[in-house]
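> next come a sequence and a model predicted from it.
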Amino acid sequence: MSVSCPAAFVAAPASGQGKTTVTAAMARYHRNRGLRVRVFKTGPDFLDPMILEQASGHTVDPLHLWMVGEEACRQMLFEAAQEADLILVEGSMGLFDGDPSGADLAVKFGLPVLALVDASGMAHTFGAIVHGLSTWRPEMPFVGVIANRTGSPGHGRMLRDAMPEGVHFFGAIQRNEALSVPDRHLGLVQAGEVEDLDARLEAAAAAIAEAGVTELPAPVTFTAAAGADETPAPAAQLDGLRIGIARDAAFAFTYPGNLAFLQEQGAQLEFFSPVAGDGLPAVDAVWLPGGYPELHLDALAANTRLQADLAAHHAAGRPILAECGGFLYLLEQLADRDGHGAAMAGLIPGHAQLEDKLQGLGLQAAPLPEGELRGHTFHHTRAEVGLEPIAHCTRARGTGSTGEAVYRDGRLTATYLHAWFPSNPEAAAALFAS
């Protein structure tokens, strides 16, 4: 079974070129025209998808050949193409960076690469960079290029004239700092914290219209995953189970696909806000996802009601999954970069400190007793834990270096790893099952 839909893979030579802003601008522009737009992000990310979701009006999930899996990516694209008028996939880092890279994804699914190049301070060298991007892998479909952050209309014309033969120049977007989204130590500021985000998205859509970056890419034919029609739907392993999920400015790093997975497994999701002072709802299991607890230390410390509720939940032998920020929250103390510390829930002996440098980064898999779960790690905190880990994650690249620790105390599982639940449905469900 197959279906066609216009699609493009928005890539760049490196990080920081403006991929998220331009992808969001394209999504908002075509959405304003009445088109149904689906956007994906290459690889693990929580912050960029928040921006892309607000731009497109639809949730945004990762596509990654290792973490998500080739057939699962194929099926996600196929299902999106059935309902969308346009599919955009935002790359991560540089086009050829990572193993597997964004280029690998584009080749695998025939996604035409639309390169975005920050052309500030550049003239004819722009053409050389585009030549390299378009020819480095001859089997990769390459549709054209957008020049970003140009200084003037004349600068844009100069870049257009520098194009290698056969490469389409989609347009030049002039530099405008008002279009960008603020960032902090883990990346962009969360979408909900940018009060004028919608106005920025509208301005960005207007900017690409002015630049002439408005034509739809060519249709791509997407096929269903192998055996998708024949594979029976898995039995709901969490039928009727109530799962409490922390969700606020401190705990916002959740993949929509993970939430959908839990619901497909039959779980009832109950959201609560530790920062707002909520206690724990009447639930069977708890998920404390990642986020920015280090930015909300005093509010979290003041919520002694939730701390007591979690302690009682844990003492009763009910499941808790704590990932990254959630793991930090369960320690005895957490301190920000200035050394200001506050008491946390205290279910795990130890403390953590926010550092200036990145402390953990990369794709890893957790070898849990329930089965292997794939995911990624990305954090600036350093934790000292008075509990022996039950395992250490393995790295996707197989470098041999030790991955993130996985801690367990009864039904409490805690780690820096952000897991992609559908990578092993049985293992993920077992973490929450009563």
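All right, it came through fine.
> make it CA atoms for all contacts and neighbour counts henceforth
OK.
> okay, now Ser183: neighbour count?
For the record, residue 183 is Asp, not Ser. 11 (other C-alpha atoms under 10 Å).
> OK, contacts around the residue nearest to it when sequence neighbours are not counted?
Leaving out its chain neighbours, the residue that sits closest to Asp183 by C-alpha to C-alpha, 6 or more residues apart in numbering is Val189, at 4.8 Å. By C-alpha atoms under 8 Å, 6 or more residues apart in numbering, the contact list for Val189 reads Leu47, Val181, Pro182, Asp183.
> can you check Arg374 too?
Counting by C-alpha under 8 Å, 6+ apart, Arg374 has contacts Met67, Val68, Leu363, Gln364, Ala365, Ala366, Ala419, Trp420, Phe421, Ser423, Asn424.
> and Phe46, what does it touch?
Shown in contact with Phe46 (C-alpha under 8 Å, 6+ apart): Phe253, Thr254, Tyr255.
> make TSV from the residues you listed and add neighbour count to it.
Formatted as TSV, the contacts of Phe46 follow (neighbours: other C-alpha atoms under 10 Å):
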residue	neighbour count
Phe253	25
Thr254	23
Tyr255	23
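> so which of the contacts of Val189 comes closest to Gly154?
Of all these, Gly154 sits closest to Val181, with 26.5 Å by C-alpha to C-alpha.
> the residue lying closest to the closest one once chain neighbours are set aside and Glu53, how far apart?
Nearest-residue entry for Val181: Leu188, 6.5 Å, with adjacent residues in sequence omitted and distances by C-alpha to C-alpha, 6+ apart. From Leu188 across to Glu53, the span is 14 Å (C-alpha to C-alpha, to the nearest Å).
> make a ChimeraX selection of the buried ones in the contacts of Val189.
Buried residues within the contacts of Val189, by 16 or more other C-alpha atoms under 10 Å, are selected in ChimeraX with:
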select :47,181
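> can you redo the contacts of Val189 as a markdown table with distance to Lys108 and secondary structure?
Conversion of these to a markdown table gives the following (distance: C-alpha to C-alpha, whole Å; DSSP: H, G, I helix; E, B strand; the rest coil):
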| residue | distance to Lys108 | secondary structure |
| --- | --- | --- |
| Leu47 | 26 | helix |
| Val181 | 31 | coil |
| Pro182 | 34 | coil |
| Asp183 | 32 | strand |
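> below is structure B, check it against A:
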Amino acid sequence: MTERSCPALLFAAPASGSGKTSLVAALARLHTRQGRRVKVFKCGPDFLDPQIHAMASGQPCDNFDLWICGEDDIRARLAQAAQDNDLILVEGVMGLFDGTPSSADIAERFGLPVLAVIDARAMAQTFGAVAFGLAHFRPAVPFHGVLANRVGSAHHAGLLRAALPDGIHWCGALPRQDAASLPSRHLGLLPAAEIDDLTARIDLLADALADTPLAELPPPVTFAVPDQAPQPALLQGRRIAIARDAAYCFIYPANLELLTALGAELTFFSPLAGDALPDCDAAWLPGGYPELHAPALAARTDLAAQLRAHVDAGKPLLAECGGMMSVFERLVDLDGQTHAMFGLLAGQTVMGKRLAALGSQEVALPEGTLRGHAFHHSRCDSPLPPLAQAQKTDGRVGEPVWRQRRLTASYFHFYFPSNPEATASLFDPAMPVAS
């Protein structure tokens, strides 16, 4: 079997909030500034952290999830990254061993050495115990070393380093830098495009990392190249219009890559900028933040009419999460204000302050079974019976999927590479109506 090698690290931590995203972005930025080509991946079905990493590295950040993506998909992406790049960085999710599958599962399965980021602002010698536990809790997980984050002083850093047991590699310490912190809101970090000084914040951390051992490339990791059959061009000659702006910004890069591999021509438009629906064979309204832009979307009665004519003509329209919220009749925001939406489906969505759904799911549609995830703070009230109901990984009921002609709408975020043939059928106007 063919193999490819490239220096690689997986950033993990004892818990969420330790600073993984900022440090992965900073290290990507540091090595990119040095003229290296860096590919970043994010564990879990996350849309926001990858936007930060894409800015820092200068290329799209793909997602790794053993259940949603599958081992073959991850293995192929690692092998391709090893061929095209000088460094591979993977950001873990939650704590190193949290979840099923966990970041540790990813590290062990693909031989990715773990760099543990430990928030050390409220500890001294206990730092050594935490590092020892992360390194030895599962001996089969490859371990590279530890980085102390949010350190108070040079003396503090010295105490932390001295506490490390023999055999655990010290990768440096970073001081607390409020000016480099990344702002967030209800779904996580702000989208990269909304952080005006994002580059300056990441550069501050990159400058600090320049004085640590991480400024040098880690040892190379060897990745096997899996056998893959060519992707049939099932959407050859089809033009897909995709909404993309601050209201519709949750898009897996792998989804765009697959649509292109299927032969589709992709064209993007901005509902917030006043763009009309482009001439197309199919359309896609991805997830995002329609609740933050409800007045502007409510004013797009012209776009609502264009989308209705599109669906009435029998053309496919996929509306995911925020896109789905847009195609119902009304949206009620957090202030209790009601906004008219595009009105393609009967009912409304109502924003809430608490998380309404989170987790990986799969759904069996007439086109085939696709995997993905849900993450939202709103609920949907509709008299419409669903076409299908997704299932969570533990078998519990997940998100409903509504179908009207070729309009498919759900809170469910589809990971297209989980079933390329079903994806092609979703977007192919020649496919019969499944309802």
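Looks like it came in fine. The shown structure was predicted, so the numbers you read here are calculated from the model rather than taken from an experiment.
> sorry, back to before: which one among the contacts of Val189 of the first structure gets closest to Met93 of the first structure?
Once C-alpha to C-alpha is applied, the member of the contacts of Val189 of the first structure that ends up nearest Met93 of the first structure is Leu47, at 14.3 Å.
> show me what that closest one lines up with in the second structure.
The pairwise alignment with the second structure assigns Leu47 of the first structure to Leu48, based on TM-score structural alignment.
> would you check that its match makes contact with Leu189?
Yes: under the criterion of C-alpha atoms under 8 Å, Leu48 of the second structure makes contact with Leu189 at 6.1 Å.
> counterpart of Leu115 of the second structure over in the first structure?
Aligning on TM-score structural alignment places Leu115 of the second structure opposite Leu114 in the first structure.
> give me the distance between its match and Phe272 of the first structure.
Leu114 of the first structure is 40 Å from Phe272 of the first structure, by C-alpha to C-alpha.
> same check, this time on Met1 of the first structure
According to C-alpha to C-alpha, Met1 of the first structure and Phe272 of the first structure sit 41 Å apart.
> who has more neighbours, those two?
Ranked by neighbour count (other C-alpha under 10 Å), Met1 of the first structure and Phe272 place Phe272 first, with 19 against 10.
> ok, the residue nearest the centre of the first structure - contacts?
In the first structure, the residue lying closest to the centroid (C-alpha atoms, centre = their mean) is Asp45, at 2.0 Å. By C-alpha under 8 Å, 6+ apart, the contact set of Asp45 of the first structure is Pro62.
> got it, and the one 10 residues further on?
Applying C-alpha under 8 Å, 6+ apart, one finds that Ala55 of the first structure lies in contact with Ala24, Ala25, Ala27, Arg28, Asp198, Leu201.
> I'd assumed Pro49 was in contact with the first one.
It refers to Ala24 of the first structure. No: using C-alpha under 8 Å, Ala24 of the first structure is not in contact with Pro49, being 9.4 Å away.
> element containing Ile74 of the second structure?
Using DSSP states H and E, Ile74 of the second structure sits in helix 71-84.
> now do the SS call for the counterpart of Ala424 of the second structure in the first structure.
The alignment partner of Ala424 of the second structure in the first structure, by TM-score structural alignment, is Ala429. Under the three-state scheme (DSSP: H, G, I helix; E, B strand; the rest coil), Ala429 of the first structure adopts helix.
> ditto for Ala25 of the first structure
helix.
> how near is it to Ala84 of the first structure?
17 Å.
> so those two - more neighbours on which side?
Ala25 (27 against 17).
> which strands and helices lie in contact with the helix holding Ile74 of the second structure?
The helices and strands touching helix 71-84 of the second structure, judged by 3 or more C-alpha pairs under 8 Å, 6 or more residues apart in numbering; DSSP states H and E, are strand 3-12, strand 220-224.
> distance between stretch 205-220 of the first structure and the chain's centre?
24 Å (C-alpha atoms, centre = their mean, to the nearest Å).
> for it, buried residues please.
Those would be Ala205, Ala206, Ala207, Ile208, Ala209, Ala211, Val213, Pro217, Pro219, Val220, for stretch 205-220 of the first structure by 16+ other C-alpha under 10 Å.
> contact partners for the match of Leu115 of the second structure?
So Leu114 of the first structure contacts Ala8, Phe9, Val10, Ala11, Phe142, Val143, Gly144, Val145, Ile146 (C-alpha under 8 Å, 6+ apart).
> which one of the contacts of Arg374 of the first structure is nearest Arg305 of the first structure?
Ala419 (28.0 Å).
> what's the match for the closest one in the second structure?
Checking TM-score structural alignment: Ala419 of the first structure goes with Phe414.
> show me where the stretch 201-350 of the second structure has strands.
Using DSSP state E, counting those that start in this stretch, the strands of the stretch 201-350 of the second structure run over 220-224, 239-243, 265-269, 282-285, 317-320, 328-332, 338-340, 345-351.
> residue range for the second one in the first structure?
Under TM-score structural alignment, the alignment places strand 239-243 of the second structure onto residues 242-246 of the first structure.
> after superposition, how close is the matching stretch to the second structure?
Using mean C-alpha distance after the TM-score superposition for the first structure, stretch 242-246 of the first structure ends up 0.7 Å from its aligned counterpart in the second structure, as a mean over the superposed pairs.
> quick revisit: mean shift of whichever helix or strand comes after the helix holding Ile74 of the second structure relative to the first structure?
The C-terminal neighbour of helix 71-84 of the second structure among helices and strands, as given by DSSP H and E, is strand 87-91. In the superposition against the first structure, strand 87-91 of the second structure averages 0.4 Å from its aligned positions (mean C-alpha distance after the TM-score superposition for the first structure).
> which helices and strands sit right next to strand 87-91 of the second structure?
By 3+ C-alpha pairs under 8 Å, 6+ apart, strand 87-91 of the second structure packs against strand 3-12, helix 20-33, strand 38-43.
> what angle do the second one and strand 87-91 make?
Just to be clear, that refers to helix 20-33 of the second structure. 170 degrees (axes from the mean of the first three to the mean of the last three C-alpha atoms, to 10 degrees).
> please point out which parts of helix 20-33 of the second structure sit buried.
20-32.
> so the residue nearest to Val181 of the first structure sits right up against Asp48, yeah?
Yes: using C-alpha under 8 Å, Leu188 of the first structure is in contact with Asp48, at 6.9 Å.
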